[in-house]
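Peer 1: build the 3D model from these lines:
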Amino acid sequence: MIEQQVQAPPTKSRSHWPSILVLLNAVAGLLFFIGVAGISFLNGIIGLVSPETGPNDVARMFSYTAAGVLLSVLLLPSIVLAFKRVSSDRVSMGRVWEKAFSLLHPKKLIWFFPLIVLAGSWVNNQPPLNWLLMPVLNVLSLSIPVAWLVWLG
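Peer 2: Below is the predicted model of the structure:
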C-alpha cells in the first residue's frame, strides 16, 4: 500500500516582525531621550546652584531637557501603534488621531509662530526667565514651521 503524507497548511505567524522591530527601536529611543532629558535636567539644576556656571550653560542644559522631552513625546504614537499591531492583527485608531490632529493642526499653529518668536526675543533679555522659558520657546519655534512644511507636502 502506498501511504500518502498530508502536510498541514502553514499557519499564519502571529508575530509581525516589522512592528516588533519598530516597537523595540522606539522603546530604546524613548529610554535614551528620557535619559538625556533627565541627565540634562540634573546638570541644569546643579548649574543653577554652582557659582562658576554661567546662565548660558544653564539655559543650554534646559534646552537639551526640553528637546529630550519633545523627542520622547514624538516617539509615543509609534510605540502605541506598534504595540497595538503586535498584540492584535487589527489596528484601528478611530477618531483619536482626527481629534488630536484637529487641535494641533499646523495651519492653526503657524499663526502663533510670530508670537513665539517675539516672546523668545523678549525672554532672551530677561535673565531670571531665560533659562526657564527659552528651551520651551526654542522647541516650539523649531517644531511648528517643520510641522507646517510637512503638512504642505
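
Peer 1: switch to C-alpha atoms for all contacts and neighbour counts from now on
Peer 2: OK.

Peer 1: contacting residues around the closest residue to Pro55 other than its chain neighbours?
Peer 2: If the residues on either side of it in the chain are set aside, Pro55 comes closest to Trp131, at 6.9 Å by Cα to Cα, 6 or more residues apart in numbering. If you count contacts by Cα atoms under 8 Å, 6 or more residues apart in numbering, Trp131 has them with Pro55, Asn56, Val58, Ala59, Arg60, Phe62.

Peer 1: any idea how far Gly68 is from the residue most central in space within the chain?
Peer 2: Against the mean C-alpha coordinate of the chain, by Cα atoms, centre = their mean, the closest residue is Leu74 at 2.1 Å. Noted for Leu74: a distance of 10 Å to Gly68, by Cα to Cα, to the nearest Å.

Peer 1: to compare against the first, here's another:
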Amino acid sequence: MNQVAFGLFTQSPTANNNTLYQRFNAFLDNFQGKLKTVTEDEFAQIKEAHIANYLAKPTSLAGEFGYLTKEWLSIKADINSKAEYIKVLQSVALKDVQDFYEKVLISDKNKQLIVVQVRGKSFIEAPLLSLEKQININNIDELDKK
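Peer 2: Next up, the predicted model:
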C-alpha cells in the first residue's frame, strides 16, 4: 500500500492552535492555486533545475557518501538510487503533480489528519482546536484503545 505523509509543524508566541490551523489551510489552498497556473515550460524548468541540483558535485564527504551509506545500511546489493531517482523524476508530468496534490492534500475523500496540539504558557487557557470526526487522545497509553 502506498501512503503519503505531509507534515506542517509550527509554534507561535502570538497565534493559537485555531489560527495556525487556518493558516495551514490557507497555505494549502494558495499553493493549489499557484500549482494550477504553472505552465508545462515552467514545470520542465523546475524539473531540470532540481535534477541539476541533485547531480551537483557534493561539497563534503557527508554529501558525497550520504546516499551510499543509506543504501548500504538498508543492505542493498545494487546501489543505483541516484539513477533511479532521476529516471522517475524525468517521467513525472505536471498533470501528475497537480492530480496528486488534489488527491492527497485537498480532497476530503482521501485526507487524513493527525493534529498534535500543544499549548505554551501564552495559550494555556485557549481552547484546543476542534475538528469534525476527531478522536482525542490525552495520554499515550490511550492510543492502543482507540
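
Peer 1: let me see the TM-score of these two.
Peer 2: The TM-score (TM-score structural alignment, normalised by the length of structure 2) is 0.27; 59 aligned residues with a Cα RMSD of 4.6 Å.

Peer 1: coming back round to it: how far does whatever helix or strand the residue nearest to Pro55 of structure 1 lives in sit from its chain's centre?
Peer 2: Taking DSSP states H and E as the criterion, Trp131 of structure 1 maps to helix 127-152. Mean-position distance between helix 127-152 of structure 1 and its chain equals 14 Å (Cα atoms, centre = their mean, to the nearest Å).

Peer 1: list the buried residues of that helix.
Peer 2: Of the residues in helix 127-152 of structure 1, those buried by neighbour count under the rule 16 or more other Cα atoms under 10 Å are 130-131, 133-138, 140-141, 144-145, 147-148.

Peer 1: show me what the strand or helix carrying Leu31 of structure 1 is packed up against.
Peer 2: With elements taken from DSSP H and E, the one containing Leu31 of structure 1 is helix 17-49. Contacts of helix 17-49 of structure 1 with other secondary structure elements, assessed using 3 or more Cα pairs under 8 Å, 6 or more residues apart in numbering; DSSP states H and E, are made with helix 55-87.

Peer 1: which helix or strand lies directly C-terminal to the helix it packs on?
Peer 2: Along the chain past helix 55-87 of structure 1, the next helix or strand (assigned with DSSP H and E) turns out to be helix 96-103.

Peer 1: what does the helix or strand just after that next one contact?
Peer 2: Stepping forward along the backbone from helix 96-103 of structure 1, the first helix or strand reached (DSSP H and E) is helix 106-109. By Cα under 8 Å, 6+ apart, the surrounding residues in contact with helix 106-109 of structure 1 are Ile144, Ala147, Trp148, Trp151.

Peer 1: which parts of helix 106-109 of structure 1 are buried?
Peer 2: Of the residues in helix 106-109 of structure 1, those with enough neighbours to count as buried (16+ other Cα under 10 Å) are Pro106, Lys107.

Peer 1: what angle sits between the helix or strand just after that helix and helix 127-152?
Peer 2: Once the chain leaves helix 106-109 of structure 1, the next helix or strand it forms, by DSSP H and E, is helix 113-124. Computed by axes from the mean of the first three to the mean of the last three Cα atoms, to 10 degrees, the angle separating helix 113-124 of structure 1 from helix 127-152 equals 160 degrees.

Peer 1: anything in contact with each of Leu74 and Gly68 of structure 1?
Peer 2: Residues within reach of Leu74 of structure 1 and of Gly68 at once, by Cα under 8 Å, 6+ apart: there are none.
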